[in-house]
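Student: Requesting a structural model of the entry that follows:
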Amino acid sequence: MLGQPSIRAAALAVWLLAAGASQAQLFKDPALQALYAADRHDALAQAGSQRLATRADDAQAVLALATAAMALDDARRREAAIARAEACVQQAPQAAECHYALGTVLATQAMSQGMMAMARHAGRVKDALTEAVRLDAAWYPARSAAVEFFVLAPGVMGGSTRRAEELARAAARPEQARALQARIALGDDQTDKALALLQDTPSGGDPALAEDLWKWQAQAGFVLLQSGQAAKARPVFERVLREQPGQAMGAFGLGRVAQEAGQHAEAVKLFEQGLRAQGAVHYPGLHYRLGLSLQALGQADAAKAALQRFVADGRASGKALDDARKRLAQLGAPAG
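Tutor: Predicted structure coming up:
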């Protein structure tokens, strides 16, 4: 059941709603979509600002600001994007992009402030995402984000398996419905069922759907890793890396598998490959994991550098951050 989501789900919520969907067909405007697909988030924000300077109710420009603010992980940008999205909802209430922008960036900002903040804003997030779906039922990114919300949110915050299933069944195409059903299964800890659905679902040429398919397969792989099933996770990440060689996630996951098996030289190659790939900015843990394997190989200076980058990033917290600092102290390096 989804009434009390796992820590894993809460930690993934921001990423799933907002981060790193670098190939999804999010924008109707080709120029904005090209910047988004190329991970040129600063340029995307600049383009959005320039367009809003001449037309305050430009929904595509508001979406650009929101998307860039989330990708750049900048709290001030997110606050500004929320204000723009709120104004957009008032000025262009029939524009699905305005509601989608508000729901996703508000969820991201609230989650960055903790579960209490998410609890305060969950109702607005839910309303914004469901309104985006109502206004443009065929726009897959909005439906996908709404399903994510209902899967990940606790029941007291509006989460609902039933509502997620309704949204999935009402998708514009059968393959979209199957992918969303797989996401629901993954949220309900039915990992094998989710993988079977995801790996058997064609994208039908839809880049947004294709991105969800490989992203959710990778998520299933991380669930397997966290439950001690690294060998079972290996073919999942191999497939993701084979199908998306330019994306960081497959190399990161496969590197984790190698690390769990004590294959540190292979893990280092994979983590370094991940750091060179698109979307690496969303995974500061790559530096931490690289540091662990370098240390295991006796490469102290390189390990220090990787762990220092992880600590300096500023997004790390919890056990990984504590461990990184302890390792840096052992290596005789400042923890930052």
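
Student: Could you use CA atoms for every contact and neighbour count after this?
Tutor: Will do.

Student: Where do the strands of the stretch 201-336 of the chain begin and end?
Tutor: Counting by DSSP state E, counting those that start in this stretch, the stretch 201-336 of the chain has no strands at all.

Student: try the stretch 1-150 of the chain
Tutor: With DSSP E, counting those that start in this stretch as the criterion, the stretch 1-150 of the chain has no strands.

Student: Could I get the full set of helices for it?
Tutor: Counting by DSSP state H, counting those that start in this stretch, the stretch 1-150 of the chain has these helices, from start to end: 7-18, 30-37, 41-54, 59-71, 75-91, 96-112, 115-135, 140-152.

Student: So which of those is nearest R325?
Tutor: Set against R325 and scored by Cα to Cα, these come closest in helix 7-18, at 21.2 Å.

Student: tell me which strands and helices the closest one is in contact with?
Tutor: helix 59-71, helix 96-112, helix 140-152 (3 or more Cα pairs under 8 Å, 6 or more residues apart in numbering; DSSP states H and E).

Student: How about residues contacting that helix?
Tutor: Under the criterion Cα atoms under 8 Å, 6 or more residues apart in numbering, residues 67, 70-71, 104-105, 107-108, 111, 145, 148-149, 152-153, 187 lie in contact with helix 7-18.

Student: quick check, nearest of those to Q46?
Tutor: Taking Cα to Cα as the measure, Q46 lies nearest T67 of those, at 11.9 Å.

Student: can I assume that closest one is in contact with Y100?
Tutor: No: applying Cα atoms under 8 Å, one finds T67 not in contact with Y100, separated by 10.2 Å.

Student: picking that back up, just send the contacts of helix 7-18 back as TSV, with distance to A324 and neighbour count too.
Tutor: Listed next are the contacts of helix 7-18 as TSV, based on distance: Cα to Cα, whole Å; neighbours: other Cα atoms under 10 Å:
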residue	distance to A324	neighbour count
T67	30	26
M70	26	25
A71	25	24
T104	31	29
V105	30	28
A107	29	25
T108	26	25
M111	24	20
A145	33	22
E148	31	20
F149	32	27
L152	29	28
A153	30	24
G187	30	23
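
Student: One more sequence to fold, the one below, so I can look at both together:
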Amino acid sequence: MFLTFLRRIGLYALTLFLASLLVFVATEVLPGDALEVSLTADEVAMMNPEDLARKRRELGMDKPAPVRYVAWLAGAVRGDFGKTILGGTPVIDIIREPVKNSLLLAAVTALVAIPTSLLLGIIAAYWRGRLPDTLASMGAVIGYSIPEFASGNLLVLIFAIWIPVFPAVILAFADAPPSTLLAVSVLPVATIVFGSIAHLVQLIRTGLIEALASDYVERARFTGLSELRLILRHALPASVIPALNSAALYVAGLLGGIVVVEKVFGYPGLGMILLQAVDKREVPIVQAVSLLAALAVVTMNLLADLAVVALDPRARSR
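Tutor: Next up, the predicted model:
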């Protein structure tokens, strides 16, 4: 078990290093340096070559790409993502509050989506081929098929215009207290949950059907256990193992920022910051958000792998 843990940590570090390298290459080493990308054609035309060279020196862009990558990665490990090209504001000061807001949205959404997926998956598996299974599976697939911008606007139309109980747009600032953000985030959470749990529901349904048909569950049934106890204690733990990695990727996607949903509702999270940075061509912010998203994906996958190893004796033996 300990050696497995060390191997997973090593793979985690290697994956994160490769992800950071890819982020840097995609934003820094492609044709046209970050300064040229960040400035408009009119701004470049107004600056003489000496001004551009001085600005590149100030931003460290006159150094070779490998040197810049090592410096950027070393700073990122310390939590220093550099400064914005326009304005010179520390990137960490810009993303600090949006990171907290995205963590809050991810936590609340996961607390709603994962139990909902479990419940729908259990219902669909237990009443397989009957009306509850059909309704649960159909509802999950419909939610997955509708784009989030469409379902979000539909919820706004119903619950903000026709039945005005929730705000259509979040007007809170990025540094608003969590209670203020939660009070106005019902529709964003509902949009994410409605559009993203179909895959988890199907995985849990399939795993639970296989577990209920297994020999060890049949033996437990012969002991006289109730169906509820049989499902919760014997079948469900085995059936959720295949869904752990998908659940991890789901939560990681939430941590990385739900760009469409945040744009529709104006939620002050990482998704909105990323869109604004792309619009303003602020490469350091794009790098920071991309690296944090990669960190979330790799970390959640590591936790899911370790959970599988802990729950499944077959994985430990392999």
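
Student: Any idea what the TM-score comes out to?
Tutor: Put the two chains on top of each other and the TM-score (TM-score structural alignment, normalised by the length of structure 2) is 0.27; 132 aligned residues with a Cα RMSD of 5.8 Å.

Student: sorry, back to before: got the helices and strands packed on helix 7-18 of structure 1 as TSV, with distance to L52 of structure 1 columns?
Tutor: TSV is the format used below for those (distance: least, Cα to Cα, whole Å):
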stretch	distance to L52 of structure 1
helix 59-71	6
helix 96-112	13
helix 140-152	22
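
Student: okay but T134 of structure 2 is in contact with A125, surely?
Tutor: No: the pair T134 of structure 2 and A125 does not pass the contact test of Cα under 8 Å, sitting 10.3 Å apart.

Student: The two - which one has more neighbours?
Tutor: Neighbour totals were compared for T134 of structure 2 and A125, and A125 leads with 26 against 15 (other Cα atoms under 10 Å).

Student: what about the more buried one, distance to R56 of structure 2?
Tutor: 61 Å (Cα to Cα, to the nearest Å).

Student: so which strand or helix has the residue lying closest to Y144 of structure 2 once chain neighbours are set aside?
Tutor: Among residues not flanking Y144 of structure 2 along the chain, G195 sits closest, at 4.7 Å (Cα to Cα, 6 or more residues apart in numbering). Under the criterion of DSSP states H and E, G195 of structure 2 resides in helix 186-196.

Student: go on, L22 of structure 2?
Tutor: Judged by DSSP H and E, L22 of structure 2 forms part of helix 2-24.

Student: Please identify the buried residues of that helix?
Tutor: T4, R8, Y12, L16, F17, A19, S20, V23, F24 (16 or more other Cα atoms under 10 Å).

Student: In the helix ranked longest in structure 2, which residues are buried?
Tutor: The longest helix of structure 2 (DSSP state H) is helix 91-126. Buried positions in helix 91-126 of structure 2, judged by neighbour count with 16+ other Cα under 10 Å: 91-92, 94-95, 97-106, 109-110, 113-114, 116-126.

Student: Which strands or helices does the helix or strand that that helix is followed by pack on?
Tutor: Following helix 91-126 of structure 2 in sequence order, the next helix or strand is helix 131-145 (DSSP H and E). With contacts taken as 3+ Cα pairs under 8 Å, 6+ apart, helix 131-145 of structure 2 sits against helix 91-126, helix 186-196, helix 198-212.

Student: coming back round to it: identify, from the buried residues of helix 2-24 of structure 2, the entry nearest to A296 of structure 2.
Tutor: L16 (9.9 Å).

Student: From what I see, that closest one and A293 are in contact.
Tutor: No: judged on Cα under 8 Å, L16 of structure 2 makes no contact with A293 at a distance of 10.6 Å.

Student: Just want to check the distance between the residue lying closest to G253 of structure 2 once chain neighbours are set aside and P178 of structure 2.
Tutor: Once flanking residues are discounted, G253 of structure 2 sits nearest to V297: 7.2 Å by Cα to Cα, 6+ apart. As judged by Cα to Cα, V297 of structure 2 and P178 of structure 2 stand 24 Å apart.

Student: okay, those two: which has more neighbours?
Tutor: The neighbour count for V297 of structure 2 versus P178, taken as other Cα under 10 Å, is higher for V297 (21 against 13).

Student: any idea which helix or strand carries the more buried one?
Tutor: With DSSP H and E as the test, V297 of structure 2 turns up in helix 283-311.

Student: So which bits of that helix are buried?
Tutor: 283-302, 304-306, 308-309.

Student: which other residues reach the helix or strand just after that helix?
Tutor: Next helix or strand after helix 283-311 of structure 2 toward the C-terminus (DSSP H and E): helix 313-317. Residues outside helix 313-317 of structure 2 that contact it (Cα under 8 Å, 6+ apart) are M1, T4, V308, V309, A310.

Student: Give me the distance from helix 313-317 of structure 2 to the chain's centre.
Tutor: Counting by Cα atoms, centre = their mean, to the nearest Å, helix 313-317 of structure 2 is centred 28 Å from the centre of its parent chain.

Student: ok, now how distant is S317 of structure 2 from V309 of structure 2?
Tutor: 9 Å.

Student: Now the helix or strand following the helix holding L22 of structure 2: buried residues?
Tutor: Using DSSP H and E, the helix or strand that directly follows helix 2-24 of structure 2 along the chain is helix 34-38. In terms of neighbour count (16+ other Cα under 10 Å), helix 34-38 of structure 2 has its buried residues at A34, L35, V37, S38.

Student: how about the host helix or strand of L274 of structure 2: buried residues?
Tutor: Using DSSP H and E, L274 of structure 2 falls within helix 270-280. Buried residues in helix 270-280 of structure 2, counting neighbours by 16+ other Cα under 10 Å, are found at L270, G271, M272, I273, L274, L275, A277.

Student: relative to helix 283-311, how tilted is it?
Tutor: Calculated by axes from the mean of the first three to the mean of the last three Cα atoms, to 10 degrees, helix 270-280 of structure 2 forms an angle of 150 degrees with helix 283-311.

Student: can you give me the angle helix 270-280 of structure 2 makes with helix 91-126?
Tutor: Using the same axes, to 10 degrees, helix 270-280 of structure 2 lies at 130 degrees relative to helix 91-126.

Student: for helix 270-280 of structure 2, packing partners?
Tutor: Against helix 270-280 of structure 2 (3+ Cα pairs under 8 Å, 6+ apart) you get helix 91-126, helix 259-265, helix 283-311.

Student: where's the shortest one relative to the chain centroid, distance-wise?
Tutor: Its chain's C-alpha centre lies 14 Å from the corresponding centre of helix 259-265 of structure 2 when counted by Cα atoms, centre = their mean.

Student: and A296 of structure 1, which of the helices of the stretch 1-150 of structure 1 is closest to it?
Tutor: helix 7-18 (26.8 Å).
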